[in-house]
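In: Output the structure for:
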Amino acid sequence: MNEVTWVGVRERVLRLAEHHESDKVFGARGHGFRLGPVMSEEQLRALEADLGVGLPAQYRSFLLHVGAGGAGPHYGLMTPSLGDGGWQWRGIGLAFSAQPTTAEFAGRPFVAEALQSELDALDDQEPEKAAFATDEEFRHAHAAWDARYEELYDAQEAGAVFLSEQGCGYTSLLVMTGPHRGAIWEDLRPMDRGIEPTGHDFAHWYRSWLKRTEQRLDS
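Out: Here you go, the predicted structure:
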């Protein structure tokens, strides 16, 4: 999708900050309808070099024509930034930010669905104390089980960027690799629902938020 998708979007977002009821919009106190500066083509190529894959087209165009981060759904968009450890997405300017994501981690294969099946199976295999002859044997077995669970849990996040904090531990992710590349998924694991697709791409997700926000403030 080309930059036509984003014509006038930056101006529309920044205009919302001037509305006298803008702070009543959910998440607005977290981002203040502020947008970071747009990124240059040179910066995008450097980011993609760390990522190991090209950015999803809609999101790449957004970074180039709207802003690197800031105002957006929920508590706002994380921003790609270059630090000592390379490129990563951080909550620059956000009062409530999601966890940072390194470009290297976001460039790994996205296999959240497959890993969820393994996690579900592992849940059924949690060691029970009554099955062990001693407390020490049980603690050892449970520690090994817990370590494996944490490993799979953390691996579910690979291949995606934690793009926006929803609140209560829920997060919106942008998938960077694989067949779901460019799609918005939600991390709903705090309610034991796993990482699930929204059915929307980045452009639909962002523009729908903008339209809903404008309609609310104009009503």
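In: From now on I want contacts and neighbour counts done on CA atoms only, so please keep to that.
Out: Will do.
In: Enumerate the positions of stretch 182-191 that are buried.
Out: Counting neighbours by 16 or more other CA atoms under 10 Å, one finds that the buried residues in stretch 182-191 are 182, 183, 184, 185, 186, 187, 188.
In: Following up with a second sequence; could you model it the same way so I can compare the two?
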Amino acid sequence: MVDARITRIHSKLAALPASEKAVLGPPLAEAEISAFEHNHGVRLPEEFRQFLTHIGNGGYGPTYGLLPMERWVNRQTSMEQLAESFPIVPDLDIPYGPADRRESADSFAGAIRVVYRGCSDFTLLVVTGAGRGRLVEVNYEGFFAPRFHTDSDFLSWYERWLDFILTGHRNLTWFADQMSGNEAELVAALLDDERPTRRRAAAYTFITHPAPSTDLPGTLLHALTTEAHPAVRETILRALAAQGEHGRDLLTTALADPVSGIRSLAAILMTTRTPHGWRLPAHRREILSRYLANETDDSVRDSMQRALNLT
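Out: Next up, the predicted model:
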């Protein structure tokens, strides 16, 4: 049975403006997919198979677009490697900091490349293991730890991409770290979801979410003061800064955060970009000066002083 999302995706592709140049490669025949699966000893996730047979093979998609079948694996990938389990379980915690530099996207068993994101970054689709069907961001050189997208499968992921385009998200730079949902659904995830990965994804989505309500800055402040995970708090800071001057005014709360990196980020984000360069408004300057007088961490003091040095 054809997934109902296939029809929705066709409709949304047709609704895109011509400027998007939404061209995909011709759909694959079942025999072509089966041959790939036979050669590599795997069966591709059903949602991805349906995309390939009903929508297209490569073309329009995030960043530089979807990769066609001939680029899913590289020449160094053994025939058996895709049948081995992908080594990371999704949603256990938020990866933070650089990955083990001995690992690369080439070394990840159980996944195919579906998007080239530039430099040494790729989006992979897990075909074997606990994360089967999920999308995951990796970097060849280990500059960041692999991190899973929140979407449950390929069709949900691709439809979210189309929804972001059609609803006017202000910037798609953060797409890999964001999630689907309207403001109420995102607030519920941010405040109530037990998984920090999803709370952070909700916060990331508010960085670019179109037409935020006037209540959103206050909601983000509440989330900031009740959030236990520092990586989520860091993302909430970025979401607050994206809400304009009122949001930046609320960043002063984070100057007392127990994590030094968050205090530094708050000081930096308190600045405002103007046609004449970056500025620190007088009322924030006064607050920041008070916190600087009591700050003991040298790296935080440096960030605060750099903000205060702006005219």
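In: rewinding a little: for the buried residues of stretch 182-191 of structure 1, which one is nearest residue 63 of structure 1?
Out: Taking CA to CA as the measure, residue 182 is the one of the buried residues of stretch 182-191 of structure 1 closest to residue 63 of structure 1, at 13.7 Å.
In: Residue 13 of structure 1: neighbour count?
Out: With neighbours defined by other CA atoms under 10 Å, the count for residue 13 of structure 1 comes to 20.
In: From residue 157 of structure 2, how far out is whichever residue in structure 2 pairs up with residue 176 of structure 1?
Out: Using TM-score structural alignment as the criterion, the counterpart of residue 176 of structure 1 in structure 2 is residue 127. Here residue 127 of structure 2 is placed at a distance of 15 Å from residue 157 of structure 2 (CA to CA, to the nearest Å).
In: Those two: which is more packed in?
Out: Each of residue 127 of structure 2 and residue 157 had its neighbours counted (other CA under 10 Å), and the higher figure belongs to residue 127 (25 against 20).
In: OK, contacts around the more buried one?
Out: Contacts for residue 127 of structure 2 (CA atoms under 8 Å, 6 or more residues apart in numbering) come out as 42, 43, 44, 45, 82, 83, 86, 110, 111, 112, 133.
In: Please name every helix or strand in contact with the helix or strand hosting residue 136 of structure 1.
Out: Applying DSSP states H and E as the criterion places residue 136 of structure 1 in helix 135-155. The elements that helix 135-155 of structure 1 packs onto, with contact taken as 3 or more CA pairs under 8 Å, 6 or more residues apart in numbering; DSSP states H and E, are helix 112-123.
In: Show me what counts as buried in stretch 161-172 of structure 1.
Out: When burial is assessed from 16+ other CA under 10 Å, stretch 161-172 of structure 1 yields the following buried residues: 161, 162, 163, 164, 165, 166, 170, 171, 172.
In: doesn't residue 171 make contact with the first one?
Out: Yep, that's residue 161 of structure 1 we're talking about. No. Distance between residue 161 of structure 1 and residue 171: 9.9 Å, which falls outside the contact criterion (CA atoms under 8 Å).
In: Helix, strand or coil: sort out the most centrally placed residue in structure 1 for me.
Out: Structure 1 has residue 162 as the residue nearest its centroid, 2.3 Å off, counting by CA atoms, centre = their mean. Assigned by DSSP: H, G, I helix; E, B strand; the rest coil, the conformation of residue 162 of structure 1 is strand.
In: And it? What does it align with in structure 2?
Out: Taking TM-score structural alignment, residue 162 of structure 1 has residue 113 as its aligned residue in structure 2.
In: got a list of what that match touches?
Out: For residue 113 of structure 2, the set of contacting residues under the criterion of CA under 8 Å, 6+ apart consists of 67, 71, 72, 73, 122, 123, 124, 125.
In: rerun at 10 Å
Out: Residues near residue 113 of structure 2 by CA atoms under 10 Å, 6 or more residues apart in numbering: 66-69, 71-74, 105-106, 122-126, 135-138.
In: do the same with residue 207 of structure 1
Out: Listed by CA under 10 Å, 6+ apart, the contact set of residue 207 of structure 1 reads 5, 6, 9, 72, 73, 213.
In: Residue 210 is in contact with the fifth one, correct?
Out: Yes. Contact between residue 73 of structure 1 and residue 210 holds when scored by CA atoms under 10 Å: they sit 8.1 Å apart.
In: how much distance is there from the helix holding residue 136 of structure 1 to the middle of the chain?
Out: On the basis of CA atoms, centre = their mean, to the nearest Å, helix 135-155 of structure 1 sits 27 Å off its chain's mean C-alpha point.
In: buried ones in that helix?
Out: 138, 141, 142, 145, 149, 152, 153, 155.
In: Make a markdown table from these and add distance to residue 15 of structure 1 to it.
Out: Listed next are the buried residues of helix 135-155 of structure 1 as a markdown table, based on distance: CA to CA, whole Å:
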| residue | distance to residue 15 of structure 1 |
| --- | --- |
| 138 | 60 |
| 141 | 58 |
| 142 | 55 |
| 145 | 52 |
| 149 | 46 |
| 152 | 43 |
| 153 | 40 |
| 155 | 40 |
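In: Name the nearest of those residues relative to residue 219 of structure 1.
Out: Each of these was checked against residue 219 of structure 1 using CA to CA; the closest is residue 153, at 42.8 Å.
In: now the closest one: how far from residue 169 of structure 1?
Out: Computed as CA to CA, the residue 153 of structure 1 to residue 169 of structure 1 distance reads 15 Å.
In: for residue 172 of structure 1, helix, strand, or coil?
Out: Relying on three-state DSSP, one would call residue 172 of structure 1 strand.
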